[in-house]
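K.L.:
Got a sequence here, can you model it:
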Amino acid sequence: MNGRSKNGRSNNKAWFLIAGLIILIIWVYPCLAASTHLRDRVIEKTLDNGLKVLVLERHQAPTVSIYLRFRVGMVDEGGKGLAHLLEHMLFKGTSSVGTKNFSEEKKLLAKIDQVGQKLDSERKKGKAANPKVLKELEEELKSLQKQASQYVITDEMSLLYTENGAVGLNASTGADLTTYQVSLPSNRIELWARLESDRFANPVFREFYSERDVVLQERRQTHESEPLSKFWEQFLAVAYILHPYRHPVIGWEPQIEFLSKSQMEEFFKTYYVPNNAVIAAVGDIRAEEFFALIKRYFGLLPRQDHLPEDIATLKEPPQIGERRISVHLDAQPQLMIGYHKPTLPSREDYVFDLVDAILSTGRTSRLWRRLVEKDQIAVRVNTANGMPGARFDNLFMIMATPRYPHTVQEVEQAIYEEIERLKTEKISDRELQKVKNQLAGEFIRSLNSNAGLASELSYFESVAGDWRYIDTHLEVLDTITADEIQEKVKKYLSEENRTVAILVPKSGGGGK
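P.N.:
A predicted model of the protein is given here:
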């Protein structure tokens, strides 16, 4: 006899449950409290020119993370690639950074612009272009670029940051926003203010034509030659018929090829203005000192009193029937399904955060258990709420890769069966609470680092219009009921509201 009674096993089980509850209380509830307490810790200020500044002091280490976001992205230029190219160009320096002699360089830049415009005009003629004229202009442009290069200090801005201990220097362009970020020692904050204010007050778009070629090459390498990127582009072009979310962030090649410097300069003057920007700083920083620094360096930047009406306010017409596309590429079979839905901060968006977790977060999620483990018809399945952006109504996405020899059609049918379950069978209290706890943990972990918190503060201030979305997010999630999930799934995850894309391997084979 082992001496362990039935009661003993029950007691052990009870202790495990108690221990689990203690861990939950230790982990989740302080996290919830930390999130809620942001409203008492974040200090905000808006300059007279409209620049919004958010500061959260954390003095555990002598570093600070700073995010500068402009509320401008691909949607504001309709897929031309202007926003992305501009982000590249803003690393080229200013009239005082990135140059050995700007007065001499400036003369050459003017000549480069004249020749570059003539070359573009001739190229636009296509087959009617004069080969001799093209060759002469190309040679002249190349010669001028070589002369101008003697004045360029390549990557001087990045080097200044690196030499002063900065890490994580980066920039990114999305459908909705453009972001410039860095983490650096807190005694180097003034260096950041000087460099960034200069970047946005006195940019010099040197090496424009060569950088445009770099972006074209990037487009060919990461989109034209990358099957999944091409698949995604084709999907979006079908899912949206009017809204600019239908375009790729990098732009389409025929438009990138002829982007002009004057277009980019006008785009910069229109959108890179203080009342269209948010700065968030988190770390070893004194709020009032930082505000004074921002006012000194950014306060004289002129506001744009009449920002253009969003072209993205063109509302996507309601979908009234399934849209379906087959894309033939040299790649493994893939499936994409998207459903139109409202964006944040609508209640529907919170609901689909939960649906996302129910269907594909972790190995205990419904789609993973059904498609990957039980039926073994897929090697990968995941969902995503809020694609391809969040400033405007977006998509709830489901993506899957069939397991050979199973087909895309088998996977698609199994997904619809799981969606039907959500419509007809109310989710249990236990499962609902589990996914709410998962989301709480994930959300709080994203706020653990200075950079993570600066990112979230600046993102939600830019997209949702208020950084306090962070504080209320978990509170609202907790009010979502099983009935509400069932109702919204029935309303939005319908056949007439879905777009389906199937990647068909050119060479044929399994999963076609």
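
K.L.:
contacts, neighbours, all on C-alpha from now
P.N.:
Will do.

K.L.:
the helices in the stretch 251-400 of the chain, which residues?
P.N.:
253-256, 261-271, 287-298, 347-360, 366-367 (DSSP state H, counting those that start in this stretch).

K.L.:
on contacts alone, who are the packing partners of the second one?
P.N.:
Of the remaining helices and strands, those touching helix 261-271 by 3 or more C-alpha pairs under 8 Å, 6 or more residues apart in numbering; DSSP states H and E are helix 82-89.

K.L.:
Proceed likewise with the subsequent sequence, for comparison:
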Amino acid sequence: MINKLKLFACTLLVGATGFAQEVAFTEYDLDNGLHVILHQDNTAPVVTTAVMYHVGGKDREDGRTGFAHFFEHLLFEGTENIGNGKWFEIVSSHGGSNNANTTQDRTYYYEIFPSNNLELGLWMESERMLHPVIKQKGVDTQNEVVKEERRLRYDNSPYGNLLQSMSANLFEKHPYKDPNVGYMEDLDAAQLDEFKAYFDKYYVPNNAVLVVAGDLDIKDTKEMVQNYFGDIPAGEAITRSFPEEAPITEQVNAKAYDSNIQIPATVIGYRTPSFTAKDSYVLNMISDYLSDGNSSKLYKKLVDDQKQALQVGAFNLEQEDYGMYLIFALPLGETSSEILTTEIEEEIAKLRNDLISEKDFQKLQNKAENSYVNSNSSVAGIANSLARNYLLYGDTNLINDEIKIYRNITREDIKRVANEYLKPNQRVVLEYLPESSQAE
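P.N.:
Now for the predicted structure:
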């Protein structure tokens, strides 16, 4: 017990220290439009090299979904100077690790190396940007990889297509209606020239940000960045014009079926504003209030007290153009979807009609500060935050200022946002059912 208390005290001290320390960075543009952000932290001999491209699942033509996620895989296939299948071998043999991920709005690649391999990381990311090998053999190989991923994560996974089912009902026109991973028939139908054209359009320096964070020297790193990225040609300026969605003014009732589940789910979804809006931060706090931890309002009510649900959760899924606010519940026993929907609405109505208590509000503020500290507790986390804040939010210094947004949120803001976005006539109520019930 004493050791646990000591550990807890140390955690508090580290958190407090991390919170007080501002993240310093240097940022500038190369002539080709590549934005560069450098963060020097010489406390450990580790460096993160990362590139975030402003391309995601929503950047597609009808009938050609899933290209951004596909490229997340394809751009590990190899380059003119990195042999097929050698990418991961090079990284691991130099004591590093790497990964990539794609959302509807951006794609992120990164390597973490011992700092004496900083130049290697820069070279590899410049190779990915300038010299990728996009040939039919690699496309066919990665097409099978993506298909297998879809089978494992979505089609054969319990509740795997729940999010897709909800987004298809929340959006009618915007590309967010389709899954980030895309449809396999679209990838099968795509020609090699289409993949090459997609790369040429989006994977260009003026549509990306390079972040180097960790044990580095600013002057030396600038020289290396110029050497490896300075001569990469800029692409054409990218313009986006996505269709706007008409407001939801009447409740939408929908059903979806899943052969991998036995327990149905009730999902309530609302369309919400861009993650750049202050209201999106307020919705994060509402999520914590409703379902973060055993003492949260929905969990305590539906799971602990009334024994109506096995599980319940509220999530603010933040995106660049529109967000999605989802509340998910699994019934216990004979509890119906209608009962769960009614009980959930009762708690949201309280948010619309009354101010939450000062005690609950202070808990939310504390959670926001803790989450803020944790997100920047590692060099890799800082690199991600710097890239995201610049590329998607248009403000790199959010890494230092974001906590001020949460601190300026009031109880009145929570009530206002609940009234603006979380009304019964603005929601989709989705019954996500076992496939066996479809024939009943």
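
K.L.:
For the two chains, what TM-score is obtained?
P.N.:
In this superposition the chains share a TM-score of 0.92, using TM-score structural alignment, normalised by the length of the second structure; 425 aligned residues with a C-alpha RMSD of 2.1 Å.

K.L.:
Check whether I414 of the second structure sits in a helix, strand or coil.
P.N.:
Assigned with DSSP: H, G, I helix; E, B strand; the rest coil, I414 of the second structure falls in the helix class.

K.L.:
which one in the first structure is aligned with it?
P.N.:
Matched to the first structure by TM-score structural alignment, I414 of the second structure sits across from I485.

K.L.:
count of neighbours near that match?
P.N.:
Neighbour count for I485 of the first structure, taken as other C-alpha atoms under 10 Å: 22.

K.L.:
same deal with D483 of the first structure?
P.N.:
12.

K.L.:
Could I get the full set of strands for the second structure?
P.N.:
In the second structure, the strands defined using DSSP state E lie at 26-29, 35-40, 46-53, 97-102, 107-114, 208-214, 252-258, 265-272, 309-317, 323-331, 427-434.

K.L.:
Pick the most buried one from these.
P.N.:
Burial of the strands of the second structure is given as mean neighbour count (mean count of other C-alpha atoms under 10 Å); strand 208-214 ranks first at a mean of 28.

K.L.:
Residue range in the first structure corresponding to it, please.
P.N.:
Using TM-score structural alignment, strand 208-214 of the second structure pairs with 277-283 in the first structure.

K.L.:
ok, average deviation of the matching stretch from the second structure?
P.N.:
Comparing stretch 277-283 of the first structure with its match in the second structure after superposition yields a mean distance of 1.3 Å (mean C-alpha distance after the TM-score superposition for the first structure).

K.L.:
E190 of the first structure: which of the helices of the stretch 251-400 of the first structure is closest?
P.N.:
Among these, the nearest to E190 of the first structure by C-alpha to C-alpha is helix 287-298 (7.2 Å).

K.L.:
so what does that closest one touch, helix or strand wise?
P.N.:
Checked by 3+ C-alpha pairs under 8 Å, 6+ apart, helix 287-298 of the first structure has strand 52-57, helix 189-201 packed alongside it.

K.L.:
swap the cut-off to 7 Å and go again
P.N.:
helix 189-201 (3 or more C-alpha pairs under 7 Å, 6 or more residues apart in numbering; DSSP states H and E).

K.L.:
From the chain's centroid, how far away is the helix it packs on?
P.N.:
24 Å (C-alpha atoms, centre = their mean, to the nearest Å).

K.L.:
Identify the residues contacting it?
P.N.:
Around helix 189-201 of the first structure, the neighbours that count as contacts under C-alpha atoms under 7 Å, 6 or more residues apart in numbering are L90, G93, T94, I294, Y297, F298, L301.

K.L.:
For the third one, which residues are in contact?
P.N.:
When contacts are counted by C-alpha under 7 Å, 6+ apart, T94 of the first structure touches D198, R199, N202, P203, V204.
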